[in-house]
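# What would the 3D arrangement of this be:
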Amino acid sequence: MAKIKGPGIFLAQFVNDVAPFNNLHSICQWAASLGYKAIQLPTTDPRLFDLSKAYQSPAYCDEIKGTVADAGLSISEFSTHLQGQLVAVHPAYDRQFDAFAPASVRNNPKARAAWAAEQVTMAAAVSARLGLNAHATFSGAFLWPSFYPWPQRPAGLVDEGFKELAARWLPILDKFQDAGVDLCFELHPGEDLHDGVTFERFLDATNHHTSANILYDPSHFVLQQMDYLAFIDIYHERIKAFHVKDAEFRPNGRSGVYGGYQSWIERPGRFRSLGDGQVDFSQIFSKLTQYGFGGWAVLEWECCLKHPEDGAREGAEFISRHLIRTSDRAFDDFASSGSDPAFNRHILGLDSLNKGETCL
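Coordinates of the predicted model:
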């Protein structure tokens, strides 16, 4: 039985201009000092990593791998969340999402989408070069402004949206398949892939592409009021990456799932540091272990209250405590009576039939 690896930490929320968070060497040393064993590495911050350079230079990849290894760490996955977002953008969000792109492709949706697709495709090759088998990203969205059916959606709108989304992603998925890397979509509000049903629509539109998989993050399902444990039962074969992020949902008489345009600290649904929310991680780790998930358990810190350094320190111990050392034998092996086909037939009362006796 596979064992979940960990703890890992997603570095995107910790990078800033102050040491030790301003370069790869020092942030790796910091993560290792807290007990982390792996980092999930964003690919949009040159203070840590240059994706284009890694695509062009095996020597640079070796340098990155060496820097991480010198701290006693591994790379769990690379992340192209921001680039994946730009593969598909509804015009209502053009100006806001332009901030994720380089200046050369801003105010040019077609060029921006081409740049984003090239970035994610490069990540497939770089992941393979560094021996990784999974990659984290977002799907982008054409349909998100229509997530609530008012005004009533025109017939065929959703099908057309997923048809175009699949057309954007199929060439990228093929590159990941060629590289032997699973492309793991984080199912997230704001993306066309935000729950199980939308993921199924995408699978149908991509002919159930084998590289289209899931980054499982229960916090987004808490905020949508989904059954995040049943989700594992349904989709475990496609779960290839795991964000360990806590959340809580406490509805009140003034607002609920939609949040009332309030700040994160005032919303009924809020992300929390590990152990401060409502997610049952004991059951999550048990289910993922039961189904043979052998990837990394990666902290994603996005708490609206606690300081990030405190969340990171507590998170390493929290994940370590939930890792399950799988057994190499059944608990009741001590009472085994061995394997004997003749004895089994005797227990079932079938040996008498071999002697020509009639069973009444």
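
# from here on, contacts and neighbour counts on C-alpha atoms
Noted.

# Can you point out the buried residues in stretch 213-228?
Using 16 or more other Cα atoms under 10 Å as the test for burial, stretch 213-228 gives 213-224, 228.

# ok, the residues you listed vs Ala38, which is closest?
Comparing these against Ala38 with Cα to Cα picks out Leu215 as the nearest, at 16.4 Å.

# Show me where the stretch 251-360 of the chain has its helices.
281-290, 308-322, 341-347 (DSSP state H, counting those that start in this stretch).

# Before we compare anything, build this one as well:
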Amino acid sequence: MKTIKGPGIFLAQFVSDEAPFNSLDSIAGWVSGLGYKGVQIPSWDKRLFDLAKAAESQDYCDQVLDTLSRHGLALTELSSHLQGQLVAVHPAYDAAFDAFAPVEVHGNPAARQQWAVRQLELTARASARLGLTTHATFSGALAWPYFYAWPPRPAQLAADAFAELARRWRPILDRFDEAGVDVGFELHPGEDLHDGVTFERFLAATSNHRRANILYDPSHFVLQHLDYLGFLDIYHERVKCFHVKDAEFRMSPRAGVYGGFLGWPERPGRFRSLGDGQVDFTGIFSKMAQYDFAGWAVLEWECALKHPGQGAAEGAPFIDRHIIRVTEHAFDDFAGEDTAALPDFRRMGMAETS
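Predicted coordinates for the structure are as follows:
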């Protein structure tokens, strides 16, 4: 068995124009001081990271790794959540998602998609130069506006949407395969890949592409009322990335799982800082140890109530307490395995089989 690596932290929610959150060197010093051992870098934020340069320059990648190393940190993964979202955008969301792309492709969905695909190809090359074997992203969505079956949707709609999603992603997955990097799709509402069934459908549409894998985040399963422990029993072989994020769902007589357009603090389902929600992390980390998850436990901080500084400070020791240092021998090894001492089957009243 393998011991999970960590604690790590996803930097996206903490980057700002204010020190120490405005450069890789300064934010690395901050998270190291909190006890983190790894960082997941958002590839779109040039205050921390130049993706185009990383894809082409080994010297630049070495500088990035050296900066982290000086603070006692490793690089867990690159993230391309914003760019991955733009690989597939339903027209209903065009205006909202333009904000994820450069201004020169705003209002031009085809150009925006081409930009996103190029970004993913850059992350594949950059990940390889950085010595990474996993990558975190979103799938994007073509069928999401139809997730609830009213009005009744044509039977072929979902099949066509997943076929098109796979068509767009297959060449990208091939680039990651060439780089030797697994893609972990975060299963997330708003994405066509948001639960086990939709991931299976996408996997089948990509001919079970070996680089199509999962970023496991139990918080999104709590809000969907999905069995997040049983999920690991089924899909553990495809789980390559892990966001440690808490959530809670408080039954309400006024609003349900869709939230009634309420703000996050008022929603029945909301994200919380680690330990403040309902996620059974003891069970999750036990499953991760059982199934030999060899990756990183990475805090993704999102909370409707708590200050991010407090959430980050509490996150590292929380993850550290839950990491299971796996055993190197069985607990009953002391009893020995001397087969010569076993009783003769005939004296036990059992006949030996031929």
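
# now what about the TM-score between them?
Once superposed, the chains reach a TM-score of 0.97 (TM-score structural alignment, normalised by the length of structure 2), with 354 aligned residues with a Cα RMSD of 1.7 Å.

# that older thread, can you flag which of the buried residues of stretch 213-228 of structure 1 belong to strands?
Asn213, Ile214, Leu215, Tyr216 (DSSP state E).

# would TSV of those residues with distance to Ala179 of structure 1 be doable?
As requested, these are arranged in TSV below (distance: Cα to Cα, whole Å):
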residue	distance to Ala179 of structure 1
Asn213	15
Ile214	17
Leu215	18
Tyr216	22
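
# Let's have the helices of the stretch 251-360 of structure 1 in a markdown table, adding distance to Arg329 of structure 1 and mean neighbour count.
As requested, those are exported to a markdown table (distance: least, Cα to Cα, whole Å; neighbours: other Cα atoms under 10 Å):
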| stretch | distance to Arg329 of structure 1 | mean neighbour count |
| --- | --- | --- |
| helix 281-290 | 14 | 17 |
| helix 308-322 | 20 | 18 |
| helix 341-347 | 22 | 12 |
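
# thinking again about what came up before, show me which pair in the buried residues of stretch 213-228 of structure 1 is furthest apart.
By the measure Cα to Cα, Asn213 and Leu223 form the most distant pair in the buried residues of stretch 213-228 of structure 1, at 21.3 Å.

# contact partners of stretch 40-57 of structure 2?
For stretch 40-57 of structure 2, contacts defined as Cα atoms under 8 Å, 6 or more residues apart in numbering pick out 8-12, 22-24, 60-61, 75-83, 122-127, 129, 298.

# Could you report the neighbour count for Gly349 of structure 1?
As a burial measure, Gly349 of structure 1 scores 11 neighbours (other Cα atoms under 10 Å).

# Could you report the distance from Ala247 of structure 1 to Pro268 of structure 1?
According to Cα to Cα, to the nearest Å, Ala247 of structure 1 stands 10 Å off from Pro268 of structure 1.

# Who has more neighbours out of these two?
Each of Ala247 of structure 1 and Pro268 has its neighbours counted (other Cα under 10 Å); Ala247 has more, 23 against 20.

# What is the helix or strand the more buried one falls within packed up against?
Ala247 of structure 1 belongs to strand 246-249 when assigned by DSSP states H and E. Packing partners of strand 246-249 of structure 1 (3 or more Cα pairs under 8 Å, 6 or more residues apart in numbering; DSSP states H and E): helix 218-223, strand 269-272.

# Shouldn't Trp243 of structure 1 be within a strand?
Check again: residue 243 of structure 1 is His, not Trp. Yes: checked against DSSP: H, G, I helix; E, B strand; the rest coil, His243 of structure 1 lies within a strand.
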